Each structure stands twice: as structure tokens, then as C-alpha cells.
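Engineer: Quick one: sequence and predicted model below, then my questions.
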Amino acid sequence: MRILLVTDAWEPQVNGVVRTLSRTVEECRAMGHEVEVIHPGLGFKTFPLPTYPEIKMAVGARKDLEARFKAFEPEAIHIATEGSLGQAARAICLKWKLPFTTSYHTKFPEYVNARLPFIPISAGYWFMRRFHNSGNRLMVATPSMRDMLTERGFNNITPWARGVDTELFHPDKRHMGGESVYEGLQGPIFVYIGRVAVEKNIESFLDLDLPGTKVIVGPGPQLEELKKKYPEVVFTGNKSGDELARHFADADVMVFPSFTDTFGLVILESMATGTPVAAYVANGPKDIIPGSKAGSVNDDLKTACLEALEMKREDCRAYAEKYSWRSCAEEFVQNLKPQPRPERRRFWRRLRRLGRRG
């Protein structure tokens, strides 16, 4: 199948959305599908998204997108994000009456409200509902997100699980060469790994009275502010690849304090290395962690941290091995809404004729 993916979030950005999409594309291609990805790095004029400059918003991309649609003649179209490229692709699909699917990756209304409190969450959900309800199917990562969005008036919701790279994130990375990346720090090591930004609720972790050492791994706009405010905390900056895997593996507990994520890939990445996870009772953690023997969720984050500290590392690894990127990609393909074949052929043939006349 020829699959067209439109996304405002793509490499070299480093976040859970990009990891999910890039690994899904990789697996789809390995399964024999032809995947075309339209993203901001294809030469569009862009501007940095306010408060998240790593994401580039394309401007004036509509005509270019139409040309790419015609050249590729997709059998199925998936619009992954609600940014400027996603909006343009949605408009094209509605104009040409093409079926398309969307996915919900971030609690965008809460994200915006955390940074711009004068914008009410209800306005954000009006925008998101208008965007996603115009598609044929909305993919979400967890049952709690499905229930929450259903209550808010979203339609045609279907599950799309996530995966984890169990080779990169592996227990063998723990204390490689007989040393820890946290060598010299007092244990136990409680680590947050991810983007350092206000919507991640990191200060609720840093304010806890915990034994040992707190460590923050990752970049972000709140990094310098938190360094000054919490001089006793260790900040490592951004890590990737094997180095990132070691920071998961050498920790004793990975703490996930966010309320705005819809899943939290770092939860599975931590578990895959054998490190248990502590989190609030929030969308994502409450779907993944309870009953896993790989972590703890609690309205009291300190309690969750201390409970996670007692978890067995082998149980964490065993649970993470249940998630694969291949099954994630297979579910993604099953969720797509391709055009019926005869209708598809007639449509693109007619569009080509109209283009020649123009």
C-alpha cells in the first residue's frame, strides 16, 4: 500500500512523537509498504513554534502539498499532527473528498494552557475536536485517552499502541565496564529523562524529600531556570543512543511526573533496561504501569518513588518485552482508511486530466 504520512514533528527533533512516527515508518517499509513522509524539512519556508523552537511550522505549503499528493497518489493518508502542515493536508483531503486518519500524541490544550494560562483548555479542545473529527478515524495510545476524548466529543476513536527498542534499551547496559554513569553520586538514583519544560511538571519531582540523588537528563527551555533553583540536583543535558540507554539502566528509579503526555515512551524505555518507573495517576502511566510489577503510580509521587524502588529489575524487563514496534506498525496499517481501489484510480486519473487542462 502507498501510505502518505503528513507530520509537523520529524527528525532531527528528539521526542516521543518523532520516535513513534519514525519507527512506525521504518517497520511499515520493512513490511513492504511504500511510505512518503511530508515534514517541515522538505524545503518549506518555516518559523520556530513559539515556546518549542525545535518544531518548525511550515508556511505557504498548500500548493506544494497538493503537488506531492498528485505525484504520490496515496492509497491511504495519515495526518499525525495538528500544526500548519497537518492543517494544510486536512484542507486538501476535505476539498478533494479523500479519506484520512489522524492520531492524538500530545494533550495540546493542557500544554498550551501550562505556558499561556490566558488560553482556556476548553478553547484548545474545541480546536482539536474540529481538526480530528473531520477525519475517518482517530488513533490514540491508551484506553484512558480514548475515554477522556470520547467524553470531550471526539469521534471514531481506535487504539494504536506503542513499542520499544529492546535491543538499544537493555539490562546489559547497566554498569557497563564495571562503572555507572552516576559514579560518585549518593544512591539511590532517581532520574527524570525527557524534555525539560514546564508542561512536564518536573518541579513536583524535584520538590520531593527522597533519599539519594535526583538527576535530570535532557534539554529544554526550563533547564537553566531549574539549574539555578535546584543546585543540589544533577543536570546532565541531552543524551542519545547508548549513552541515553545507560542513563536509564544505571538509575534505580525513573520518575515520570507529567500530566500532559498521552503515553510516555520513556516509561517503556526505562522498563526495557530493568529500571522501574514512578508516576502520578495520569493518562499513559495509569494504562501502562498498574499490574506490571515494573513500577508504581500514586497521587503521592513520593510514595510511588519509594514503592518503585522495591521492584525487581527482571520483572521490568519482562513487561517491556511485550511491546514491539512491529506490532505497533501492524496496528497502524490496520487502522488506516484507504480509498476503494476502483474509486481511487478514477480519482487520480481525473485529477491528472484537470491538471493538464489547467
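Structural biologist: Arrived safely, thanks for sending. Model, not experiment: these values are computed from the prediction. Numbering: from 1, shown residues only.
Engineer: hey, let's count contacts and neighbours off CA atoms from now on
Structural biologist: OK.
Engineer: which other residues reach stretch 340-357?
Structural biologist: 70, 73, 75 (CA atoms under 8 Å, 6 or more residues apart in numbering).
Engineer: Type out the PyMOL command that picks the buried ones from the residues you listed.
Structural biologist: Selecting only the buried entries of the contacts of stretch 340-357 in PyMOL, with 16 or more other CA atoms under 10 Å as the criterion:
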select buried, resi 73+75
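Engineer: mind listing the strands for the stretch 151-300 of the chain?
Structural biologist: Secondary structure of the stretch 151-300 of the chain (DSSP state E, counting those that start in this stretch): strands at 157-159, 189-193, 213-217, 234-237, 253-256, 277-279, 295-297.
Engineer: other SSEs contacting the third one?
Structural biologist: Put plainly, it is strand 213-217. On a contact count with 3 or more CA pairs under 8 Å, 6 or more residues apart in numbering; DSSP states H and E, strand 213-217 meets strand 189-193, strand 234-237.
Engineer: Could you name the helices and strands sitting against the shortest one?
Structural biologist: So that's strand 234-237. Where contact means 3+ CA pairs under 8 Å, 6+ apart, strand 234-237 is packed against strand 213-217.
Engineer: coming back round to it: which stretch among the strands of the stretch 151-300 of the chain comes nearest F205?
Structural biologist: strand 253-256 (7.4 Å; CA to CA).
Engineer: let's bring in a second one:
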Amino acid sequence: MKILIVTDAWRPQINGVVRTLERLAQELQQQGVTVDFLTPLEFRTLPCPTYPEIRLALTRRETIRRRIETSRPDYIHIATEGPLGLMARKVAIETYGGYTTSYHTRFPEYLSARLPVPERWAYAWLRRFHNGGLTCMVATETLRQDLTARGFRNLAIWSRGVDQHLFHPRAENVLAHLPKPIFMNVGRVAVEKNLEAFLDLDLPGSKVVVGDGPMLTPLAKKYPDAHFLGAKTGEELAQVYAAADVFVFPSVTDTFGNVLIEALASGVPVAAFPVMGPLDIIGDSGAGVLSQDLRAAALAALDISREAALAQARQFTWERSARQFITNVTSAARRPLAAE
């Protein structure tokens, strides 16, 4: 079996979509599936307006058609709704009888945080894009319910996993020089992540932000008492996670939150708002505290044992995630293509 994954989000970006697709490919290959990626790295690009870290591919549909024909995949999965996704969508309908998609980002909310664009306009466009496929994969039941209420069809669950060989508790504390307790956030430092809701909290000890993004410089200037460590990856990131006492997740727009399960696998309990993502990952597991009062949640999470966090993290494996993905793709191939 060969699957072509088309994505407008790719290296050098560091975000949940890129990391998810990379790890998915590794696990699929271990399960005997050949994976080919069609990404902006193959083309000239220009920066996305208001989000220059994202590079938009400059190419033509016929170029995409030839590229897909050369790949000769059994299935086409379109991970993003950017230029490559749009062009591949047409080719997939005309030549392969359909495609599957995945809904990674609450783009309407992200867009409205930057520009005066009504969310309903963006949702109407996204609904047309995803409903034109065979199946749209979503990470959580809460997201499936939300999109179903907005008119999205043929939704299937595709959860996520965490590398527990990399993310785990550590004896050595790389942040031992900071006053404890350590409250941490990891992710893109961007407006939609609602980081000020975390940084404004009156908390003891230290606040640590790990990640890069357009809001890094202004937030570092506004909150000089917080510790901004920049982007971390691999072993260095894992060591930083394990040094935290509580992972604070102020976002209200994420569809899942890979960083939540990375924190849990590191033995770090979570404090978050009771919204999509935290509701699905933490729920009533006892591995974190969900509250509209984020300060109260962060302080209460200090009393949660690391074992409770680790136990919840064990529910999320990449092997299970990859099996879900394969099942969704192969099942979708037996479904008639929806009318646009």
C-alpha cells in the first residue's frame, strides 16, 4: 500500500501538524505502508500574509498532476487546505475517485484573531473543501461534534500519539536554577495561543515559555519576569518538559494539543480551560485540572502525582494512531465521492 500525503505545512516549520505527519509516516512505514509526501519544499514559495513562517507553494495544477502520477499512490490524503491541498484535491477527484482529508487547525478562529473576517465565511469554505472528500479525520470526539453541528460530513476519529521513549520523567532537572514551582507552556508563541492568559496569572515560582513565533519578542518585553527559552526540539525539549511542575495550556482554539500528551508523558500534570482538546485528553482522568479559573487550576495541579499524568499518557500511542489512520483511509475508499 502506498499513501501520498499532501501538506502545505512542512519543515522548517515546527508545529503540531508537521510533527504529527512526520511521526505518522514513521509508524506507517513500520506497519508496511509506503508514504510519499508532497510539500512546499518541492516548489518556489512565498510567505503567507500575517504568518510569514508558513511558506505557500507557487506552482500549477498540471505540475501537481504530473507529480501525483509519478508517485502512483493507492490513496491520497490531503492534510491542509492551502495551495497544494486545493490543487491536489482537483486531481484526486478527476483521476483517483476521491481523497481523504484531516482537520488540524481551527482556521476560522485563527483568521478572525488577525483580521476582521467573520468565522462563518471561513467555515463555509472549509466545509466545502472537506465535504468534497471521502472522509475528514478529526483528532477528538469534541471536534467531531463541533464540526457535525456546522454541517461537516463523513467525520472519522484519528487520535494522536506520544513518543514515550523520548518524553518521560528525568532525574536531572535542567531548570534547577529557577525558583520552584515551575509553570510551563510549550508551543508556538502566537496570538491564537492565548499566552497572556497564562503570563498574567499571579503564580509562585517561575513561568517558562518554550517555543518561537511572531509574538515572542513583544511578549518577552511585556513580561520580563517570565523565562522565554525559544524553540527546543528532541532530547533538549524532553529535558525541559520534565523539569516542569505544571503544564499550563491557555489555548481555547487548538483542536487537540500534542503538547498536552507530551507533558503528561513527561510526568507533568496539566492546567487548562475546559475546552476542546483538554476536555478530550484530560477529561476526568485526574491527570490535570480544567477550570475557567486558570490560576486555580494551575495551583491545584501542583497536588497531582506524576504517576497520574503518566497513566493518562499511556492511552496515546503512535501505533494506535497509525492503525486508525489506515482504517479511515481504506474504509473511505469504499464510499462514493460526495457531491460538492
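Structural biologist: That came through, no problem. Values in this document were obtained by computation on a predicted structure and should not be read as measured data.
Engineer: Let me see the TM-score of these two.
Structural biologist: For this chain pair, the superposition-based TM-score is 0.95 by TM-score structural alignment, normalised by the length of the second structure; 333 aligned residues with a CA RMSD of 1.3 Å.
Engineer: how many other residues sit next to L134 of the second structure?
Structural biologist: If you count neighbours by other CA atoms under 10 Å, L134 of the second structure ends up with 27.
Engineer: so can I have a markdown table of the strands of the stretch 151-300 of the first structure showing mean neighbour count and distance to N133 of the first structure?
Structural biologist: Below are those laid out as a markdown table (neighbours: other CA atoms under 10 Å; distance: least, CA to CA, whole Å):
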| stretch | mean neighbour count | distance to N133 of the first structure |
| --- | --- | --- |
| strand 157-159 | 19 | 9 |
| strand 189-193 | 24 | 33 |
| strand 213-217 | 22 | 37 |
| strand 234-237 | 16 | 39 |
| strand 253-256 | 29 | 30 |
| strand 277-279 | 30 | 31 |
| strand 295-297 | 29 | 32 |
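Engineer: returning to that earlier point: please name whichever of the helices and strands packed on strand 213-217 of the first structure is nearest to G295 of the first structure.
Structural biologist: Smallest distance to G295 of the first structure across these (CA to CA): 12.8 Å, for strand 189-193.
Engineer: which bit of the second structure covers the closest one?
Structural biologist: Strand 189-193 of the first structure corresponds to residues 182-186 in the second structure, going by TM-score structural alignment.
Engineer: Quick one: residues contacting the closest residue to Q186 of the first structure other than its chain neighbours.
Structural biologist: In this structure, Q186 of the first structure finds its nearest non-sequential neighbour in G212, 5.1 Å apart by CA to CA, 6 or more residues apart in numbering. Listed by CA under 8 Å, 6+ apart, the contact partners of G212 of the first structure are 185-190.
Engineer: Output the helices and strands packed on strand 213-217 of the first structure as a markdown table; include the columns distance to D315 of the first structure.
Structural biologist: Output for those, formatted as a markdown table (distance: least, CA to CA, whole Å):
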| stretch | distance to D315 of the first structure |
| --- | --- |
| strand 189-193 | 19 |
| strand 234-237 | 28 |
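Engineer: quick one: which of those is nearest H247 of the first structure?
Structural biologist: strand 189-193 (8.3 Å).
Engineer: now the helices for the stretch 51-200 of the second structure?
Structural biologist: Listed in chain order, the helices of the stretch 51-200 of the second structure (DSSP state H, counting those that start in this stretch) span 61-71, 83-91, 107-114, 119-131, 141-149, 195-199.
Engineer: can you tell me which of these comes nearest to G257 of the second structure?
Structural biologist: Closest to G257 of the second structure of the helices of the stretch 51-200 of the second structure is helix 141-149 (CA to CA; 12.2 Å).
Engineer: Taking the first structure as the reference, give the residue range the closest one aligns to.
Structural biologist: Here helix 141-149 of the second structure aligns to the first structure at residues 143-151, judged by TM-score structural alignment.
Engineer: Likewise for stretch 297-315 of the second structure?
Structural biologist: Under TM-score structural alignment, the match for stretch 297-315 of the second structure is residues 304-322.
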